[in-house]
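> Mind folding the following:
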Amino acid sequence: MAGVQLCEPRRLYNVLNQQRRLPRLAEPGYLCLLDTRTQHEYDDSHIITARRIKQSPSGDYLIPDSEELRCVRYCVVYDCETSSLGHCDCEEEEREKGTRDIHQHSKRILANDFLISLGAGEGTAVRYARSLQQFTRHPVLVLMGGYKRFSACYPFLRTQKILWMPQELDNFQPYPVEILPAKLYMGNYRQACDQQIQKDLKIRAQVNVSEQPAMLFTEKGKLLHISVPDSLEADLFSSFATICDFIDTQLGSGAVLVFSSLGISRSSTATMAYLMRSCRFSLK
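Next up, the predicted model:
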């Protein structure tokens, strides 16, 4: 089995905001985000693109199509505020019962969905995730702290929207990737010029490692522009110390965004340099 793992809110935030040519949320088989809370709680607000787990007339929770789960890269489940995998029954007992329970669950079918009986209280996400792990190739992720913690960290990713059309996902505007919680972000030029993003993430300074000037921050000392061409021959190494010192200075007063034109090579190089120099991260 793929297993069950806890997922920090920051990890889900970054999963939601990945992009290639288009946002990765638009890719089939990328993310299956499942909400196990009550219908009222879900309708009030939920995480963007989340689907509420359906229930049978008898109140049993339905497992989504097993073929969909088998192909998905990230399967994330959340409830109100589960904070550990120990909220459900004793883990040793669960391991012993696992094979037998899965066999029983797999025999109960309703309209191409699998049924599972779960309590609606604390730990629902963990118990539900354990029932999904037989269908997935990757570990099922349980959101640590549930919706309560995630929505407190990222209130701008809450919604009441239920149905997302493919074109809407294609046009979804991702936020910068979060490198250090609420402190260091990495993104592209468009994100750096978006005032709403700066407000939502409380960004107070920027490091621009592209040739394009960005003048969103007019306050003196809040913008560092290292003009570097997008070329294999470009010299970014000589500016590492300047970049790192600037970020260290600015983090005391708020979050910092490091960006380049596309937010891929130059910005990631500068960000890795900072993590290795100031945070003592290894290259691995």
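> For the rest of this, base every contact and every neighbour count on C-alpha atoms.
Will do.
> Pull the residues that contact the top helix by length along the chain.
Secondary structure of the chain per DSSP state H: the longest helix is helix 91-106. With contact meaning CA atoms under 8 Å, 6 or more residues apart in numbering, helix 91-106 is reached by Phe114, Leu115, Ile116, Ser131, Gln134.
> Pick the one among the residues you listed closest to Gln212.
Gln134 (49.0 Å; CA to CA).
> any idea how far Leu232 is from Arg266?
10 Å (CA to CA, to the nearest Å).
> for Ala205, that is, sorry about that
Distance of Ala205 to Arg266, given as CA to CA: 18 Å.
> Equivalent analysis for Asp101, please.
Asp101 sits 50 Å away from Arg266, going by CA to CA.
> go on, Ser131?
Distance from Ser131 to Arg266, by CA to CA: 42 Å.
> now do Leu141
Distance from Leu141 to Arg266, by CA to CA: 31 Å.
> which one of Asp101 and Arg266 has more residues nearby?
Neighbour count, other CA atoms under 10 Å: between Asp101 and Arg266, Arg266 has more, with 23 against 14.
> One more, please, to line up against the first structure:
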Amino acid sequence: MGNGSSKLPWRRDNAKKTMKVKATHRSNSMSGAVDSDRRGSGMQRAMTDGALQVNFKESSFLESVDQKLNGISFDLKINDLNGNAMSNASNNTDGSGLTLLPTVQRKNSDIKVSKYRDTISDLELYNLIIAETWQGHPQIHDTGYLLLLDCREKSEYEAAHIITSRHHSALYSEYGLLMPSQLKLFQIIILYSNSSFCKNILEISKKLSEDEVEHFLLQSGSSQFFEKYPFLSTQGHYLTSDMRNTLQTMPSEILPGRLYQGNAKHALDSYIITSLGISHIVNVTLEHPNRFEDTVKYLRIQLDDRPQVDLHAWLPRTSEFVQSAIGRVSIKSQTTEKHENGKDSGDNRTPGDVSSKKEVVLVHCNLGRSRSSTVVLGYLMQACRMTLKDASRLLKDCRPTVRPNIGFLEQLLQYEKEVFGKNVSDLNDLPF
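Predicted coordinates:
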């Protein structure tokens, strides 16, 4: 974010290429690049002259991980898929065919760590699992989209694991399952265990790095993730397309455990409302009813998704409604702090410091892209003191398919001017 650097995951621009890597989509294979010059993101994807750019960043969290890895003896004793001990057997598109993925945000760091490894938060993993394509289909239906590797003991995996995950022993099958050439076909690989520092996860991470396989480590342990998202815990196996096709999308998590954005189907699904603990809903549709009025508090705005529609007039009321439920959230961005204090104070744009209020809000329109995005962005500016530029980047990171229409974007610029006293964002800087 600083020094003129921009964090737009889907922007078609030129970026420096420092090392070639391979990235493959099930229907579209293209070259990629690791970019170590841009700041602020663990993984970004952009189209530049037909090339897929995958940028992996460094994290101070991994300094201690690397220190622990240096002291590990690599005499691996690993179970195969049948539980038998064996030795180490191995040393949604935008119209272009590219699947748009949420960006994994990272704090800046000067510490040198493996260029093939980074960390991911619970919120980021949740949004990856429940993400949708531009056609509205669940991303998880694609078996080449996300590989989750459970690095715990086999008995723990069998008792409960994150949905679609495989046990790490699959890496060392006598059949050569999931070896480096196959692993590099996955768009995203994430390792998790009881702790980010347990021996199994560090050994496997080191091995993947040696094989030049990009991957992420879940920052928290599996127990914490299960506590936050018990509905994503299962004993079942979803390894085939037919199995994955039974899974559905859910609303994207914008602020941890407090603010979600989704579509009309989500808002009409009692399982989703109950699982996420939704207490307040902003319904910005013409046709969809307030189905759960006995248990949920609603704000209904019957407006169409057209550029000439005046949604700006509703933004103070929608922001007040959301704030009455979840309060103000501290998300100080570098741009905002420079504007308010006259100096930079570091990029701290990651959601956090949610108020003590216990309510949970869902904002939805028909598809969860234009009207609902406008309402969420209005709240982030008004209550969280984020500029439109920073709020848009945060929202796009959490829900890649958001796209307010041009009329609503102009209205949001007007609202930003009212909130901050002047415009500090430009329409051309927004990631839509």
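> Superposed, what's their TM-score?
Here the TM-score for the pair of chains, by TM-score structural alignment, normalised by the length of structure 1, is 0.78; 243 aligned residues with a CA RMSD of 2.5 Å.
> Give me the buried entries from the contacts of helix 91-106 of structure 1.
Phe114, Leu115, Ile116, Ser131, Gln134 (16 or more other CA atoms under 10 Å).
> if we take those residues, which one ends up nearest to Lys284 of structure 1?
So of these, ranked by how close each gets to Lys284 of structure 1 (CA to CA), first place is Gln134, at 31.1 Å.
> excluding its backbone neighbours, what's nearest that closest one?
Nearest residue to Gln134 of structure 1 in three dimensions, chain neighbours excluded: Met1, at 5.4 Å (CA to CA, 6 or more residues apart in numbering).
> Please look at the one you found and Ser131 and confirm they touch.
No - the pair Met1 of structure 1 / Ser131 is not scored as a contact, 10.4 Å apart, by CA atoms under 8 Å.
> Aligned to Glu27 of structure 1, what sits in structure 2?
By TM-score structural alignment, Glu27 of structure 1 lines up with Asp142 in structure 2.
> if I pick the nearest residue to that match once chain neighbours are set aside, what's in contact with it?
Sequence neighbours aside, Ser241 is the residue nearest to Asp142 of structure 2 in space, at 6.9 Å (criterion: CA to CA, 6+ apart). Neighbouring residues of Ser241 of structure 2 by CA under 8 Å, 6+ apart: His141, Asp142, Thr143.
> Which of these are conserved in structure 1?
Counting by both residues aligned by TM-score structural alignment, their matches' CA atoms under 8 Å, those that remain in contact in structure 1 are His141.
> Next, format the contacts of Ser241 of structure 2 as a markdown table and append secondary structure, neighbour count and distance to Met30 of structure 2.
Formatted as a markdown table, the contacts of Ser241 of structure 2 follow (DSSP: H, G, I helix; E, B strand; the rest coil; neighbours: other CA atoms under 10 Å; distance: CA to CA, whole Å):
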| residue | secondary structure | neighbour count | distance to Met30 of structure 2 |
| --- | --- | --- | --- |
| His141 | helix | 21 | 21 |
| Asp142 | coil | 17 | 18 |
| Thr143 | coil | 20 | 18 |
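> what about the helices in structure 1?
So, for structure 1 - with DSSP H - the helices run 9-16, 39-44, 66-71, 91-106, 124-132, 146-153, 166-170, 189-192, 195-200, 240-250, 266-278.
> what about the first one, how far off from structure 2?
Okay, so that is helix 9-16 of structure 1. After superposition onto structure 2, the mean distance of helix 9-16 of structure 1 to its aligned counterpart is 0.5 Å, using mean CA distance after the TM-score superposition for structure 1.
> Now do that helix: distance to the chain's middle.
Between the centre of helix 9-16 of structure 1 and the centre of its host chain there is 1 Å, according to CA atoms, centre = their mean, to the nearest Å.
> swap in the fifth one?
A distance of 19 Å separates the centroid of the chain from that of helix 124-132 of structure 1, by CA atoms, centre = their mean.
> Look up the closest residue to the spatially most central residue of structure 2, ignoring the ones flanking it.
Centroid check for structure 2 by CA atoms, centre = their mean gives Glu124 as the closest residue, at 3.6 Å. Computed as CA to CA, 6+ apart, the closest residue to Glu124 of structure 2 that is not its neighbour in sequence is Val104, at 6.6 Å.
> To what extent is the one you found buried, counted in neighbours?
The burial count for Val104 of structure 2: 24, using other CA under 10 Å.
> Hmm, it is touching Asp397, no?
Yes - judged on CA under 8 Å, Val104 of structure 2 makes contact with Asp397 at a distance of 7.2 Å.
> What is the burial count for the residue nearest to Gln134 of structure 1?
12.
> Next: Ala255 of structure 1.
Ala255 of structure 1 has 21 nearby residues by other CA under 10 Å.
> residue contacts, it?
Contacts of Ala255 of structure 1 (CA under 8 Å, 6+ apart): Ala182, Lys183, Leu184, Tyr185, Leu201, Lys202, Ile203, Arg204, Ala205.
> separation between the aligned partner of Ile197 of structure 1 in structure 2 and Ala131 of structure 2?
Aligned by TM-score structural alignment, Ile197 of structure 1 pairs with Ile272 of structure 2. Taking CA to CA as the measure, Ile272 of structure 2 and Ala131 of structure 2 are separated by 14 Å.
> who's more crowded, those two?
Neighbours were tallied for Ile272 of structure 2 and for Ala131 using other CA under 10 Å; the higher tally belongs to Ala131 (27 against 17).
> just checking, that one touches His141?
No - applying CA under 8 Å as the test, Ala131 of structure 2 and His141 come out as separate, 10.2 Å apart.
> before we move on, back to that, what's the distance between the match of Glu27 of structure 1 and Glu410 of structure 2?
Asp142 of structure 2 is 36 Å from Glu410 of structure 2, by CA to CA.
> neighbours around the counterpart of Ile201 of structure 2 in structure 1, how many?
Using TM-score structural alignment, the equivalent of Ile201 of structure 2 in structure 1 is Ala125. Per other CA under 10 Å, the neighbour tally for Ala125 of structure 1 reads 31.
> Next up, the contacts around Ala125 of structure 1.
Residues near Ala125 of structure 1 by CA under 8 Å, 6+ apart: Thr36, Val77, Tyr78, Asp79, Thr82, Val142.
> and the top helix by length along structure 2, which residues are buried?
For structure 2, the helix that runs over the most residues, judged by DSSP H, is helix 406-420. Within helix 406-420 of structure 2, the residues that count as buried by 16+ other CA under 10 Å are Gly407, Phe408, Leu409, Glu410, Gln411, Leu412, Leu413, Tyr415, Glu416, Lys417, Val419, Phe420.
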